[in-house]
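Asker: what's the 3D shape of this:
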Amino acid sequence: MTLFYYKAVTPAGEVLEGQFDLGSRDDVIGKLQDAGNIPLEVREADGGDSASLFAALFKKKTLRQAQIVQFTQQLATLLGAGQPLDRALQILLDLPESDKARRMLERIRDEVRGGTPLSDSLEAEQGTFSRLYVNMVRAGEAGGSLHDTLARLADYLERSAALRSSVINAMIYPAFLVGMVLVSLMVLLVYVVPQFAPMFADMNVEMPLITKVVLAVGSALQSFWWLILIAIVLGIGWLRRQMAEPVARLGIDERLLRMRVVGDIVRKIETARIARTLGTLLKNGVPLLSGLTVARNVMTNTALAEVVATATEEVKTGGGLAHALAQSKRFPKLAIQMISVGEESGELDAMLLKVADTFDVEVKNTLDRLLAALVPATTIVMTVVVAMIMLAIVLPIMNIAGAVK
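Answerer: As a prediction, the model looks like this:
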């Protein structure tokens, strides 16, 4: 017998943690599923959390996100065409480009041929397939509709990747522009402006206030750049520690939501994420309470995750999901109304997926508008700052010219 640690979600949406002294992981998973629970994690208790964390820090994912999407799509297609699972996995061995990824798929195929469920084989590849991925596959195996589950999962991954890609792509050009502005200002303040300080001192000319300020800033940057760099590094380290502390992270996320523009974007992104996750789980036959618990774990904003946790407790007592989410007034009203319509019509899963589609488009449109405004705004700010620096240099020169005359 081996001692196994487990974490599972009950049909009521509660998270269970404990240990079983059984013969294998399959026995633990089977016992949890027989009780109607959804396993989230099963591992040997001897492994320890610190070892798992250490391995996760240094283990590189074998498959890229795009490869996982492609793998899921092609596996769903092959299973839908009537191919046995082990044969479908054999066909997909040509998918990955790296030998490491190919060996991983070979391990999965061999385990499946040996009688191991696909979900357990995927879970054994720690760090490659997410908990949501593994749990959905496990639910599909239990319901006998693995190919449908994989098709929905592939669609979910593709849309999530598209949303993430749109956010990143929208920020590339503004980030590059801001970076160039900062570099240009540093060059002016550190190398160009200090060249004029000795000349002004030798000419014994009265310098305007703006010139004194610019020269002081340039001198400080030139002499204490290392101190500024250390302060930036320490600030980043402090922020990372704050983000790792649950209470501090909650406060930061709440302040983020109160910000006028950023808060609106965060709400829309998180709404799309939880709606797509929960809708996909419900389509796959996962109970609402269990789905809410699993979906809450994919949210990155802890303040909104707390709202979902509170809503889950209200749903347990018989309340509606839309009403429970509306109490906090943090989720968009349109999303609440659409969820309410889905509950009334008995098609909550389909309506949640529509909510996700709607807010994916909203996020893209919002980012496009911000990008359209940010570029000229950054250009104007850069022009004004550079003009002030040049003015700080030109004014003393004009005073010198006036004094000569």
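Asker: use CA for all of it now, contacts and neighbours both
Answerer: Noted.
Asker: without its sequence neighbours, what residue ends up closest to the residue nearest the centre of the chain?
Answerer: For the chain, residue 300 is the residue whose C-alpha lies nearest the centre (Cα atoms, centre = their mean; 5.9 Å). Once flanking residues are discounted, residue 300 sits nearest to residue 270: 7.6 Å by Cα to Cα, 6 or more residues apart in numbering.
Asker: where do the strands sit along this protein?
Answerer: Counting by DSSP state E, the chain has strands at residues 2-9, 15-22, 38-44.
Asker: want to throw these into JSON lines with mean neighbour count and distance to residue 314?
Answerer: Below are the strands of the chain laid out as JSON lines (neighbours: other Cα atoms under 10 Å; distance: least, Cα to Cα, whole Å):
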{"stretch": "strand 2-9", "mean neighbour count": "20", "distance to residue 314": "17"}
{"stretch": "strand 15-22", "mean neighbour count": "15", "distance to residue 314": "16"}
{"stretch": "strand 38-44", "mean neighbour count": "21", "distance to residue 314": "21"}
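Asker: start to end distance for stretch 322-337?
Answerer: In stretch 322-337, first residue to last residue: 7 Å (Cα to Cα, to the nearest Å).
Asker: how about it: buried residues?
Answerer: Going by neighbour count (16 or more other Cα atoms under 10 Å), the buried part of stretch 322-337 is 322-326, 330-331, 335-336.
Asker: in helices, which of the residues you listed fall?
Answerer: Using DSSP state H, the subset of the buried residues of stretch 322-337 located in helices is 322-326, 335-336.
Asker: what is the nearest of these to residue 373?
Answerer: Nearest to residue 373 among those, counting by Cα to Cα, is residue 335 at 26.6 Å.
Asker: spatially nearest residue to that closest one (excluding sequence neighbours)?
Answerer: Excluding the flanking residues, the one nearest residue 335 by Cα to Cα, 6+ apart is residue 355, at 6.0 Å.
Asker: tell me, how many residues neighbour the one you found?
Answerer: Neighbourhood size, residue 355 [other Cα atoms under 10 Å]: 24.
Asker: in this structure it contacts residue 336, no?
Answerer: No. The criterion here is Cα atoms under 8 Å, and residue 355 misses it with residue 336 at 9.1 Å.
Asker: compare with the first, here's sequence two:
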Amino acid sequence: MKAFRYTALGPDGRRLRGVSYAPGAAALRDRLVEARLHPLTIQPTLLQQRGGLRLTDAEAARFGRDLAQLMTSGMALAQALALLETRETPRMSAIAREVRQRLIAGEPLSRALEAADGGPARFLQALARGGEASGRQSEVLAAGARSLAAADQLKKRLITLCLYPAFVILVALGSIAIYAYAVLPSLEPAFEGMGGDIPAQTQAVLTFGVIVRVLLPILAAATGGLAVAMTLFAPVRRSAGDGVARLLMRGKRSPLRDFVFANLAARLAVMLHAGVPLAPAWRLAREPVSISSLGRALAAQDERLMEGVRLSEVLRRIPACPPDLIHYVLMGEHSGQVSAALNDGAALLGARAQEAIERLLSVLTPLVIIVVGAMVGLITMMVFQGLLAVGDAVAS
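Answerer: Reported below is the predicted structural model:
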């Protein structure tokens, strides 16, 4: 599916402009004609997504919630999708249209939802498979939509917490770059001819400026090249993301690990509450995990669950699994309320991940400010020491 900008004449002769998604320009032209519009121009947008249409957590939550609400009211699935097609954004409308066309062609909802791409879309597909297995499609979609909405809120909260320290770090790098490119080069002629009379600290600052001016363009080019490669090539993007994720999941109290397992527990709770057996519910819940190393570790437990091994024992075999989640599941198995225990564990891990990020940033942000202020002050002091040395040499 590609995005196109189009201009068309409406039945009343007015020009209409918009963005729509279609396999090609010819398909979009036919669709506009069917809508009693006369297409004038159809041009692809500049930045095209590769592969399918991606869904964010918020979009997937809204899509699943609206679809469940319409199905609960008694509306047929194809009719509900047709209604969503007219009321959503162009990209969401394209997804609803493609899903409806696949349904009409005879595919089940779980297969039809493969029109969308990304982790949230895979979760919707897993929800649809769970609903098909249990016969409670609308209930499963509604519960999954709530889980997606909660995950989206937590993710947005964590991103918001990271914005300020990221801004401070960028300002720090900018300050160093200004000193290296603007301040120090203008002072270097004043120290020429002094030889060994320049204070060692001042010479160190001047050398530091030269090193920064040499390395900064190289680092900027490398960063830009990596960003372009990650944008254009999915394998590079997956490898980079997986490497960063493995690094961040180390440690006993990794916020990323808590966040990932909180989402896994919430998805598994939705499946079990809908009546899906544990083994298929596990497969459906683990499918949206995008970290390849963790995904392989989770998939390795499928056969053990099929053999009747308890969930708590399975979680113990996963090295990255938080002990608190194992404890909650064990208590749920003894009480016969595993889905409720999974929900409680997900809430605990999500809150702990947010608290850990808040604590880290509460220390990191003032620390970065202090370090930047100290660096700027130290560099300024060393430069003035050199200028004073120049003044003394001239006076003598």
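Asker: could you get me the TM-score between them?
Answerer: Here the superposed chains carry a TM-score of 0.74, computed using TM-score structural alignment, normalised by the length of the second structure; 344 aligned residues with a Cα RMSD of 3.4 Å.
Asker: ok, which pair from the ones in helices among the buried residues of stretch 322-337 of the first structure is furthest apart?
Answerer: Spatially, the most separated pair among those is 324 and 335, at 12.6 Å (Cα to Cα).
Asker: just give me the closest of the buried residues of stretch 322-337 of the first structure to residue 66 of the first structure.
Answerer: residue 335 (28.8 Å).
Asker: and the gap between that closest one and residue 161 of the first structure?
Answerer: Counting by Cα to Cα, the gap from residue 335 of the first structure to residue 161 of the first structure is 21 Å.
Asker: also residue 68 of the first structure?
Answerer: Distance, residue 68 of the first structure to residue 161 of the first structure, by Cα to Cα: 11 Å.
Asker: and the two? Which one has more around it.
Answerer: residue 68 (18 against 15).
Asker: and the more buried one, what's its match in the second structure?
Answerer: Mapped onto the second structure by TM-score structural alignment, residue 68 of the first structure lines up with residue 60.
Asker: and residue 212 of the first structure, by the same measure?
Answerer: Residue correspondence to the second structure (TM-score structural alignment): residue 212 of the first structure is matched to residue 203.
Asker: burial count for that match?
Answerer: Taking other Cα under 10 Å as the criterion, the count of residues near residue 203 of the second structure is 18.
Asker: quick check: it vs residue 197 of the second structure, distance?
Answerer: Taking Cα to Cα, one finds residue 203 of the second structure at 10 Å from residue 197 of the second structure.
Asker: likewise residue 33 of the second structure?
Answerer: 82 Å.
Asker: now do the helices in the stretch 201-350 of the first structure.
Answerer: Remark: helices assigned in the stretch 201-350 of the first structure by DSSP state H, counting those that start in this stretch are 209-223, 225-244, 246-258, 260-283, 288-296, 302-316, 321-326, 333-345, 348-404.
Asker: and among these, the most buried is which?
Answerer: A comparison of the helices of the stretch 201-350 of the first structure by mean neighbour count, using mean count of other Cα atoms under 10 Å, puts helix 288-296 on top with a mean of 24.
Asker: ok, back up a step: now do the contacts for the closest residue to the match of residue 68 of the first structure other than its chain neighbours.
Answerer: Spatially, and ignoring its direct neighbours in sequence, residue 60 of the second structure is nearest to residue 120 (6.0 Å; Cα to Cα, 6+ apart). If a contact means Cα atoms under 8 Å, 6 or more residues apart in numbering, then residue 120 of the second structure has 55-57, 60, 148, 288 as its contacts.
Asker: any idea how far residue 120 of the second structure lies from residue 192 of the second structure?
Answerer: Distance from residue 120 of the second structure to residue 192 of the second structure, by Cα to Cα: 62 Å.
Asker: counterpart of residue 179 of the second structure in the first structure?
Answerer: In the first structure, residue 179 of the second structure lands on residue 188 (TM-score structural alignment).
Asker: still on that earlier bit, so can I have CSV of the ones in helices among the buried residues of stretch 322-337 of the first structure showing distance to residue 177 of the first structure?
Answerer: What follows is those, written out as CSV (distance: Cα to Cα, whole Å):
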residue, distance to residue 177 of the first structure
322, 42
323, 44
324, 43
325, 39
326, 39
335, 35
336, 38
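Asker: state the distance from the residue located most distally from the centre of the first structure to residue 129 of the first structure.
Answerer: Largest separation from the mean C-alpha position in the first structure: residue 405, at 64.9 Å (Cα atoms, centre = their mean). Separation of residue 405 of the first structure from residue 129 of the first structure (Cα to Cα) stands at 78 Å.
Asker: same deal with residue 274 of the first structure?
Answerer: Look at residue 274 of the first structure and residue 129 of the first structure: by Cα to Cα, they are 18 Å apart.
Asker: how about residue 182 of the first structure?
Answerer: Distance, residue 182 of the first structure to residue 129 of the first structure, by Cα to Cα: 39 Å.
Asker: for residue 395 of the first structure, same thing?
Answerer: Here the criterion is Cα to Cα. By it, residue 395 of the first structure lies 63 Å from residue 129 of the first structure.
Asker: and what of residue 171 of the first structure?
Answerer: For residue 171 of the first structure, the distance to residue 129 of the first structure equals 27 Å [Cα to Cα].
Asker: stretch 331-347 of the second structure aligns to what range in the first structure?
Answerer: Aligned by TM-score structural alignment, stretch 331-347 of the second structure corresponds to residues 341-357 of the first structure.
Asker: pull the residues that contact that stretch.
Answerer: Stretch 341-357 of the first structure is contacted from outside by 271-276, 278-280, 282-283, 320-321, 335, 338-339, using Cα under 8 Å, 6+ apart.
Asker: any idea how far that stretch is from the middle of the chain?
Answerer: The chain centroid and the centroid of stretch 341-357 of the first structure are separated by 24 Å under Cα atoms, centre = their mean, to the nearest Å.
Asker: so what's residue 128 of the second structure up against?
Answerer: Taking Cα under 8 Å, 6+ apart, we find residue 128 of the second structure in contact with 109-110, 137, 140-141.
Asker: what's the match for residue 81 of the first structure in the second structure?
Answerer: Structural correspondence for residue 81 of the first structure with respect to the second structure (TM-score structural alignment): residue 73.
Asker: swap in residue 149 of the first structure?
Answerer: Counting by TM-score structural alignment, residue 149 of the first structure corresponds to residue 140 in the second structure.
Asker: same check on residue 393 of the first structure?
Answerer: In the second structure, the residue matched to residue 393 of the first structure (TM-score structural alignment) is residue 383.
Asker: got the contact list for stretch 291-300 of the second structure?
Answerer: Outside stretch 291-300 of the second structure, the residues touching it (Cα under 8 Å, 6+ apart) are 241-242, 245-246, 283, 286-287, 289, 318, 320.
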